[in-house]
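# Here's a sequence, model it:
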Amino acid sequence: MKTIKNTSYRYYVAALMMMMSVTSCQEFLDINDDPNFAAQASNVQLMPAAQGSYVLALSSMIERASATMVQHYINGRFDNWGFNGSSYDNQWQTIYAGALTDFAVIIDQAEANGELHYAGAAKIQKAYIYSVLVDLFGDVPFSEANGSEINPKVDMGSEIYPQIIALIDEGITDLNGESTVALSSGDLIYGGDVADWIRMANTLKLKMYNQMRLVNSSTASTAIDALLSEGNLISSASENFTFRFTTSNAPEGRHPNFQADWAAGSLENNLSSFMISKMTTSSDPRLRYYFYRQNSGSALLGVNGGEGSTPGDDNVRAIHGIYPVGGAFDDGSFLIHNETLGLQGAGIFPMITYTNRLFIEAEAALMLGTSGDPRALLQAAVNSSFAEVAGFAGVAMDATATSTYMTNVLTAYDASTTDEERLAVIINEKYVAMFGNGIESYNDYRRTGYPTGLNLPVVQNGPYPNKFPIPPVEVTANENIEPTTDLTAKVFWDLN
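Model prediction:
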């Protein structure tokens, strides 16, 4: 997100209020056809509502589940692997009945009225949402979803992916066309910047083709090289596909994990012993940006799945820091968490970033032979992560620490004797850099097997989930969906 174009999360609430007012007068409109009242919310109202809906859904329970699967941190709802999806019932409904329904209306209205830039941005975001759904759940309702069909059928993920890419291309065409109405400040992501949406769309395709590299390496390689040759990709942190939360608590607009771990009376998340060990062992300079110690005695100790926290330790144990949830930077002040510290919840949800793009390029260059030097791309990706974290926090990162860390990363890469060992270095570094978006690391882990050595839960309530179960709310409501009984079954691109 471009900071200068940042628009407040309050637009989301305002949009919902406007839609509620439209709905409340609908019955009146049915009787009295008054042309001075609008029967349907406008696209400028629907866009922020749709964006707020899917960001809240993905950045809360769905991100927590994904992060727990790769032990970025530990959330007790998912840490024993035996979850059935009920914890994200609301998020599933918010995505399908909220965001995707809103985007369907936006596209219909925009195409009818020549508002092509709204249509383009809506199609690209719809594509992003479905890419996440396929990556996490595998086969989901797509072709009949958000239409008149009460029980939409389930489509195969392998069939949805090509249609998503086609939808992205449609969106790019719309954004390059003449629009009767410009995207407005109601666009909470890019503030109406069409060029940024096109760069994001191309980078989303880059990510998806790399995700499919094990399915058809030739197709993936050709498509990735074409995107790199065109060059119209996210190329700086200012172009990141990122949602910025605010400090508002009435209405609530703060990062979900700030609400859970800074503003709440009882902390919901625990630090992960695997992540803490990984970062402390390597003297990672991002450690005090990611995590915050509440007092001098609260060593950075994490837990394994199923262990939970010690009763009564909410004001003692270390918690989420300034990046990305908008807490505080650990400067050694050792203050007990409260909602007035640090950025006060004005965190971010990093969906697709420049750092992510560079790691994707490094993997593709190494494993597919696409253009670029994987070692140089790895170095650029790690440096980009340092810059993004420090830039967001507004706290300079120690230059000696970053230089030493980078030297160690490149030494490990140079010492590798096979491409598989080099891939392990790349994905291990990407794993740390993707903190705040466990969805991406969960995808990488299943596709590559890295990082290795994740700690087993103390008590396992099932096998490791290779995909997420469809939530009970959808199973109950849709007669075409059966309960997910085999979580060892893989999504179509996971041939690892």
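
# Please count neighbours and contacts with C-alpha atoms only from this point.
Will do.

# what residues does stretch 356-373 touch?
By C-alpha atoms under 8 Å, 6 or more residues apart in numbering, the residues outside stretch 356-373 that reach it are 203, 206-207, 210, 213, 217, 221, 224-225, 228, 234, 374-375, 377-378, 380-381, 419, 423, 426-427, 430, 434.

# So which of those residues belong to helices?
Mapping the contacts of stretch 356-373 onto helices (DSSP state H) picks out 203, 206-207, 210, 217, 221, 224-225, 228, 374-375, 377-378, 380-381, 419, 423, 426-427, 430.

# The structure of the following sequence is requested for comparison with the preceding one:
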Amino acid sequence: MKLNKITTAAICSLLLASVGCTDNFEDINSNPNGISLPDFEQDFNHIKGGFAPMFNNIQVLTPEWVYQLQQGLNSDIWSGYMATPTGFEGGINNTTYSLLDNWNGFIWDYGYKNVMFNAFDIANKSKGKYDQFYALSLILKVEGMHRMTDTFGPIIYSKFGSTDATIAYDSQEEVYTQMFAELDTAVAELTKRVDAGEASTFATTDMTGYGGKYESWVRFANTLRLRLAMRIVKIKPALAKTEAEKAIAQKFGVMMVNDDSFKIVSPVYSNPIATLSGSWLDIRMSADMESIMKGYQDPRISAYFDTSKQFPGQYKGVRTGIAISGKSDHQDFSGIGAVVRSKEIYLMNAAEAYFLRAEGALRGWNMGGTAQELYEAGIKVSFDQRGASGAAAYIADNTKTPAAYVDPNFPENNSPAVNNVTVAWDAAATNEVKLQKIITQKWIAGFPEGQEAWSDYRRTGYPKLFPVLKNYSGGAITTEFGVRRVNFVQSEKAGNSGGVATGVAKLNGPDNGGTRTWWDVNAPNF
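Okay, the predicted model is just below:
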């Protein structure tokens, strides 16, 4: 990833709309018809302009087809959240484990050109001078780029911005180490400003629900630390405990109520999934979601999905990794519902914080409550977020389990239920069963953010998902374990082949979708 390849396009996005973008950036300051640097720097505009591209591209909001390739046809499906009725590329594609470079390159390219570049640019303009913006950019950088390392493993991180002919990759362990340090810096800086009673200079720039409040951003950073801590629990258990307890102990703590949730509130764009599902009919409810939510009679199902046009009044999902003879076979199954017909795109909600704490408590960490208390609180806050009633009865239910899946059109896709746990907490159950309950409820509550759900599935194996019936990976990806990562992209192999070689050397296997990332340890959960 050579910085000079993306500089022109990225700088153009930072300029005001009235300024034409050319290669002669040095002329702008002296052009009497342009905007002078002092004018541009008023109210920190020279810094603030870099934030919007970061907010808009952690998940790509527009164009929708880019989101489809960045996330919609990979983690949203590999997580078990969604499925496609469309037989892209003759049915030989990501959904059947034939990873397509011309799709997956968008994950890398949009992350670097929009998130990483702008974090780098803001740091250069603000560090040591306007450190509140530097701190905020660090939090967004970690939020955007942890998704990148969780997808690819080794990535360019500490050496981003180098003009060397070869840009070396950091190992995933090195990336996580730097991210924890960056969160330390950001939390300390913003906490200091809150303690001093400083007014926020970020209110008009903030595209979240936080309104620029530094305390809210610290709480998000702490919860992000908790998420990353849990990610490494099987490879670095002592560090995981230390970082998780640090997040809880910080004076502002982690997310507790739904207003604490981290969401992008776009003035223009709705969730792109609404177009993929409602207009293009390329995304449907998954068979896994049908099995689990219908089996539990989960009241949130009506917020998540529309009923089927082919089977009126019913919620009907599509199984992933099946033979698709024609789109019409399943396109009238359930689409994604009201949850995506909004300009509020949730990337982390308060329910996740409770389930993270529940797992931590299960592991003996100091999480400010028992595993059962935190588990049940997570379900309640999720019900509240989605406007669903009946949380108390749902939490107490110790009989309902996920249902078998039936494809009314193609019975070869049918399957018995695979995720056989009830909702009610069972103090006598093993830690493994308790974890399965926690992650299953966390998975439901996190919908439709598939990136995090896919990472949890890889880390824990939960919730149990229906295996694909068609696997075109040529043996690289097992049907039992599914896709573990995405191989390095063609743009990097063409422009930074030496750097890619350093990344491959830091993998624990070949550069394909079956090789596990650093934290994805093939070992028991306890």
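
# Are any of the ones in helices among the contacts of stretch 356-373 of the first structure buried, and if so which?
Among these, those buried by neighbour count (16 or more other C-alpha atoms under 10 Å) are 203, 206-207, 210, 217, 221, 224-225, 228, 374-375, 377-378, 380-381, 423, 426-427, 430.

# what do we get in the first structure for Ala221 of the second structure?
Counting by TM-score structural alignment, Ala221 of the second structure corresponds to Ala201 in the first structure.

# Which element, helix or strand, includes that match?
helix 194-211 (DSSP states H and E).

# Thr242 of the first structure now?
Element membership of Thr242 of the first structure [criterion: DSSP H and E] is strand 241-244.

# against the second structure, where does that strand fall?
Under TM-score structural alignment, the match for strand 241-244 of the first structure is residues 262-265.

# Okay, Glu363 of the first structure and Gly391 of the first structure: tell me how far apart.
In this view, Glu363 of the first structure and Gly391 of the first structure are 25 Å apart by C-alpha to C-alpha, to the nearest Å.

# If you count surrounding residues, which of these two has more?
Neighbour count, other C-alpha atoms under 10 Å: between Glu363 of the first structure and Gly391, Glu363 has more, with 23 against 13.

# Determine the three-state secondary structure at the more buried one.
Following DSSP: H, G, I helix; E, B strand; the rest coil, the label given to Glu363 of the first structure is helix.

# Please pull up the equivalent of it in the second structure.
Aligned partner of Glu363 of the first structure by TM-score structural alignment: Glu359.

# Tell me how far the aligned residue in the second structure for Gly191 of the first structure lies from Phe202 of the second structure.
Counting by TM-score structural alignment, Gly191 of the first structure lines up with Gly211 in the second structure. Distance of Gly211 of the second structure to Phe202 of the second structure, given as C-alpha to C-alpha: 8 Å.

# So for these two, which sits in the more crowded spot?
Ranked by neighbour count (other C-alpha under 10 Å), Gly211 of the second structure and Phe202 place Phe202 first, with 18 against 15.

# could you say which helix or strand contains that one?
Residue-wise, Phe202 of the second structure maps onto no helix or strand under DSSP H and E.

# pretty sure it is touching Tyr210, no?
No. Between Phe202 of the second structure and Tyr210 there is no contact under C-alpha atoms under 8 Å: 9.8 Å.

# In contact with the closest residue to Gly212 of the second structure other than its chain neighbours, which residues?
Counting by C-alpha to C-alpha, 6 or more residues apart in numbering, Gly212 of the second structure lies nearest to Ala203, which is 3.9 Å off, once chain neighbours are set aside. For Ala203 of the second structure, the contact set (C-alpha under 8 Å, 6+ apart) comprises Gly211, Gly212, Lys213.

# go on, Ser441 of the first structure?
Contacts for Ser441 of the first structure were tallied using C-alpha under 8 Å, 6+ apart; they are Ser66, Ala67, Val70, Lys430, Tyr431, Met434.

# What's Pro272 of the second structure aligned with over in the first structure?
Residue pairing (TM-score structural alignment): Pro272 of the second structure is matched to Pro256 of the first structure.

# Pull the number of nearby residues for that match.
Using other C-alpha under 10 Å, Pro256 of the first structure has 24 neighbouring residues.

# Now do the closest residue in space to it that isn't next to it in sequence against Asn113 of the first structure, distance only.
In space, and not counting its chain neighbours, Pro256 of the first structure is closest to Ser60: 5.6 Å by C-alpha to C-alpha, 6+ apart. From Ser60 of the first structure across to Asn113 of the first structure, the span is 35 Å (C-alpha to C-alpha).

# who has more neighbours, those two?
Ser60 (17 against 12).
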